[in-house]
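J.: Predicted model, plus sequence, below.
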Amino acid sequence: MQPSLIDRIQQVMALSPESHALEFQGQWYSWAEVGQAMASVQKHLDQAGLAEGDVVGILLRNRPAHVAALMQVLGSRRCVATINPFQSPEKVASDIAGLNLKAVICDRGDLAHPSLLEAAETCGTVVLQMFADQHLHIEPASDNTVPLGSGHHPALPDTCILMLTSGTTGPAKRIKLPYRSFALSLMGTPGHYSSHKETEAIRLKGTPAVLTTPLVHIGGMFAAMAAVTQARPIVILEKFSVAGIRRALTIYQPKLISLPPAALRMILDADTPADELSCLLAIRCGSAPLPPSLQEEFEEKYGVPLLDSYGATEFAGAVAGWTIGDHKQFAKQKRGSVGRAQPGTEIRVVDADTGKQLPPNTVGILEVLSNQIGSNDWTRTTDLAEIDEDGFLYIRGRADDAIIRGGFKILPQDVVAVLRSHDKVKQACVVGIPDHRLGEIPVAAVELNAGCTGIDVDELIAFAKSKLTSYQVPTAIKIVDEMPRTPSMKISKHAVKNLFLEQV
């Protein structure tokens, strides 16, 4: 019988307490030190009267004390409400006030601005602060150790995370992730991506995982907790950098890491020596579309398979993905696919209006049936997709991304593909903005390749006109120094849209 998430965390903590658990900026913290930090979280939450199911806000940064706090809140069957620390202090304060929690855990540096403590005091919220020196510290940030007032967020006994979505297509929102879904997703991960299943008893791994994606988003949180449940130490990068990943690869020689496409491009642009990636058997990709041209360039230079995947916060992990075996057999024929359905998951494409299942190689709305959801019903996504005769999934855009211009439907990814085919364009993003006559019109932000000059907006529009149907051509293009991105390194379509709306 598979252990519960709580049981697995306890098993891992007891394996070898003095062994390395978390590395940050060159310093290792042992499992025993992580356990002490977790015990401190437990003590202070107990003293504040928080029981199982109570919701605890955490401003999650990629730092070791934050991983310990996350492990303890989940391990005590309380619910984590993720709070984005990359917002302005005023927005963080507004988030805390809106959640009205009994307790919030944050980095000591987050308290430099008084608005957080002021919001917590107004709501009667206990605040714990985290920091690390030679040891990990989690302690009260004020004299108030018991929640005051009433009307705090209700307990959610079956929910492990109130997960903040990425905010790629609009303002971020929270959804409930059940304990069962999250645990099933975690425990099922290793066998799908590796060439064999791990059937042996749980044991401490010698090679660490490398955490490059933000803990505050599902990708980073999933990666960290997957490493813990696999009894694997974690090297924590506060944020992705080429220097940071080169250091981790050189010192620790991991066989598998996860990187978004933007990070792959940064590694290529830095002309990173191929021998520094020779330890890798594969790289998992996700969080944003992987352009086939980028995949081809990267794999040709480094010889490392890129295993693309597709998932959503609602499913607590990946829905589909490439395996090493599939990559060996189908990589060239199925370029552009995000792989096949994960074990325990079924996928289909249906007509948006009738709900009727569509035949292979037909674009429609993607639906998912997963044992991680705990429901026998198909869940409709907002993604346009097609599935070929071999079960490989191709994402063709988002249904809610489609731009309707005077009755004509425009798929932004079609316009992006044309703009990116220009030899001076590095990246492009196409969004729709309101228009009083046509309802909606397409606009584009474009980032040029390094050192490119002598190109202007008129030339880009003329290029688009030569390749696209007239109604697909963006009505306006902005050349930006750098694409606005979310903390998980996705292009923020919401921010791109605001570049044009601010002028209206």
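T.: Cool, the structure landed. Everything numeric here is computed off the predicted structure, so don't read it as measured data.
J.: hey, let's count contacts and neighbours off CA atoms from now on
T.: Fine.
J.: Would you check how far apart residue 123 and residue 442 are?
T.: Using Cα to Cα, to the nearest Å, residue 123 is found at 43 Å from residue 442.
J.: what about the two, which has more around it?
T.: residue 442 (26 against 23; other Cα atoms under 10 Å).
J.: residue contacts, that one?
T.: Residue 442 sits next to 403, 405, 412, 430, 431, 432, 433, 472, 473, 474, 475, 476 when contact means Cα atoms under 8 Å, 6 or more residues apart in numbering.
J.: second one coming, line it up with the first:
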Amino acid sequence: MTEPVSHARRIRERAAAHPGQPVYRHIAADGAEPVFDWRWLDRRSDQVAGALAERGLGHGDRLGLALRNSPQFVLSVFAAWKLGAVPVPMRWDLPDWELDRVREVVRPAVHLDRGELPWLDGTAGREPVALPDIVSPHTHGICSSGATGTPKVIMGTSPSVCGPHYNRPLADVWQRVPPIPSPQTILVLAPMYHINAFSTLNNLLGGDRLVVLERFDAARVVDVIERYRVSTFTATPIMLQRIADVPGIERRDLSSIEWIMQGAAPMPASLTRRWCELVGPEKIIMAYGSSEGVGITAIRGDEWLTHPGSVGRGIWGTEVRVLDDAGASVPDGQLGEIFLRMPGSDRARYLGATPQLTPTPDGFRSIGDLGHLDADGFLYLADRRADLIVSGGANIFPAEVETALIDHPKVADVVVIGLRDEQWGRRVHALIQPADAADPPGLAEIRAFAKSRLAAYKVPKSIEIVETIPRSEATKVNRGRLLAARGG
């Protein structure tokens, strides 16, 4: 694949060249695992496209998709591309009032949610319509709550055109020897409203195969890896922790894995070393980027062992700077705001009233994360500026405290927030999901454990035992919502 072609044309080419090739397997919550080939994906997406056109979806329009990972989701995305429309996946796990706020920003010409599943399935009886070769002005939109909880909708950086990069895995930036086999079998763990999961559809167009979980379940992930010889997946730290905690994981067959990628949050060192033991450090990639696509850094596990805690150096032309509040570069090792610049990364735009990212005079942009560089140019994350806790005049990063506490044997999951406090301004407060509900940790033992790993001023002053940490289906947590529920 050398010449760029539209997504619509690529779907048709795949169906013509490999009509019966199984390329998409759905791992349903009810235990079913149906598989679909290119002929089915092409024909059914034509049928859905014709039905959507009758509902008014056309070139440049937005298609709202509040659907779980499912064949219907994939067909709807393909149908949008075939009409030159822009698919915008949305968090279906939001409460109705919050989803309505997102819809007001997206303003979709057509919106599909779980109530539309019978309608989507009903399109199977239609005669497929002839559709022109057409390009959407944006490949997709991505919705994010942002640090403040206000709707943030990011329009993709490029039109719906396939190029050679669609079958170049991120792992190839290290020019591995031997090269990664193609096609890859990619396991999709996260909901496809998340950019890392949604982007696997590009891999599908590029010739790879997808195995898509409707809902994350760690034990089932391991079964699926063994059964379908999965070669790669992308996961958050909490996903990797839950997979590593599957009983007997050391005896399971993970030999098919060529590489895995971790992103979304700093990775605890103990968990990184555990995965180095499970699959080998050379197969682990830790990356840092954003849905805005301002740039990307990455580090392989064997590099990480000599630069523990780093998220790597810039790849694909990404340059990294760490600046102070006046816009000046800070010395190596000193904390500042992370700015990235990558060729062709300046086209993403927010919809609605969200302020656009303001670039520096020479084109570097930031999404508000803080960190530092070392003398070798490796980047280290601290946390989001918006999540910073100022307690007694000292700056404390929740992610650092969470990383320290997660290794406590009685802690299954943890999130740290800064509650209002008359004495400290904000006090470090840890919400803890115990490993054993009948034997939760107490404040004294949590504080003693934390003191062995953190400076005294970073140690939680209060804890709260909860049945479960309220994470989204993508395993992300909204600290702002947790703060609001506890008085801000």
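T.: Arrived safely. Please read these numbers as outputs of a predicted model, since none were measured by experiment.
J.: And the TM-score between them?
T.: The TM-score (TM-score structural alignment, normalised by the length of the second structure) is 0.81; 455 aligned residues with a Cα RMSD of 3.5 Å.
J.: Show me the contact partners of stretch 481-488 of the second structure.
T.: Applying Cα under 8 Å, 6+ apart, the external contacts of stretch 481-488 of the second structure come out as 149, 417, 418, 419, 420, 480.
J.: aligned partner of the fourth one in the first structure?
T.: Residue 419 of the second structure is assigned residue 433 in the first structure as its aligned equivalent, the criterion being TM-score structural alignment.
J.: Downstream of the strand or helix carrying that match, the next helix or strand is which one?
T.: In this structure, residue 433 of the first structure sits in strand 425-435 according to DSSP states H and E. Per DSSP H and E, the first helix or strand lying C-terminal to strand 425-435 of the first structure is strand 439-448.
J.: what's the counterpart of residue 296 of the second structure in the first structure?
T.: Matched to the first structure by TM-score structural alignment, residue 296 of the second structure sits across from residue 319.
J.: Which helix or which strand is home to the residue lying closest to that match once chain neighbours are set aside?
T.: In space, and not counting its chain neighbours, residue 319 of the first structure is closest to residue 311: 4.9 Å by Cα to Cα, 6 or more residues apart in numbering. Assigned by DSSP H and E, residue 311 of the first structure belongs to strand 306-312.
J.: what angle separates the next helix or strand after that strand from strand 306-312?
T.: Next along the chain after strand 306-312 of the first structure, taking DSSP H and E as the criterion, comes strand 317-321. Angle, strand 317-321 of the first structure to strand 306-312, by axes from the mean of the first three to the mean of the last three Cα atoms, to 10 degrees: 130 degrees.
J.: and the helix or strand following strand 317-321 of the first structure, how far from the chain's centre?
T.: Downstream of strand 317-321 of the first structure, the next assigned helix or strand under DSSP H and E is helix 324-330. Relative to its chain's centre, helix 324-330 of the first structure lies at 25 Å (Cα atoms, centre = their mean, to the nearest Å).
J.: Touching helix 324-330 of the first structure from outside, list them.
T.: Contacts of helix 324-330 of the first structure (Cα under 8 Å, 6+ apart): 193, 194, 195, 282, 305, 307.
J.: List the contacts of the fifth one.
T.: This means residue 305 of the first structure. If you count contacts by Cα under 8 Å, 6+ apart, residue 305 of the first structure has them with 281, 282, 283, 299, 324, 327.
J.: The second structure: which residue goes with the fourth one?
T.: What that stands for is residue 299 of the first structure. Residue pairing (TM-score structural alignment): residue 299 of the first structure is matched to residue 276 of the second structure.
J.: Count the residues that sit near its match.
T.: Neighbour tally, residue 276 of the second structure, other Cα under 10 Å: 17.
J.: Ok, the one 5 residues further on next?
T.: For residue 281 of the second structure, the number of neighbouring residues by other Cα under 10 Å comes to 20.
J.: so what's it closest to, chain neighbours aside?
T.: residue 301 (4.2 Å).
J.: roughly how far apart are the one you found and residue 283 of the second structure?
T.: Distance from residue 301 of the second structure to residue 283 of the second structure, counting by Cα to Cα: 7 Å.
J.: Then residue 462 of the second structure?
T.: On the measure of Cα to Cα, residue 462 of the second structure and residue 283 of the second structure end up 39 Å apart.
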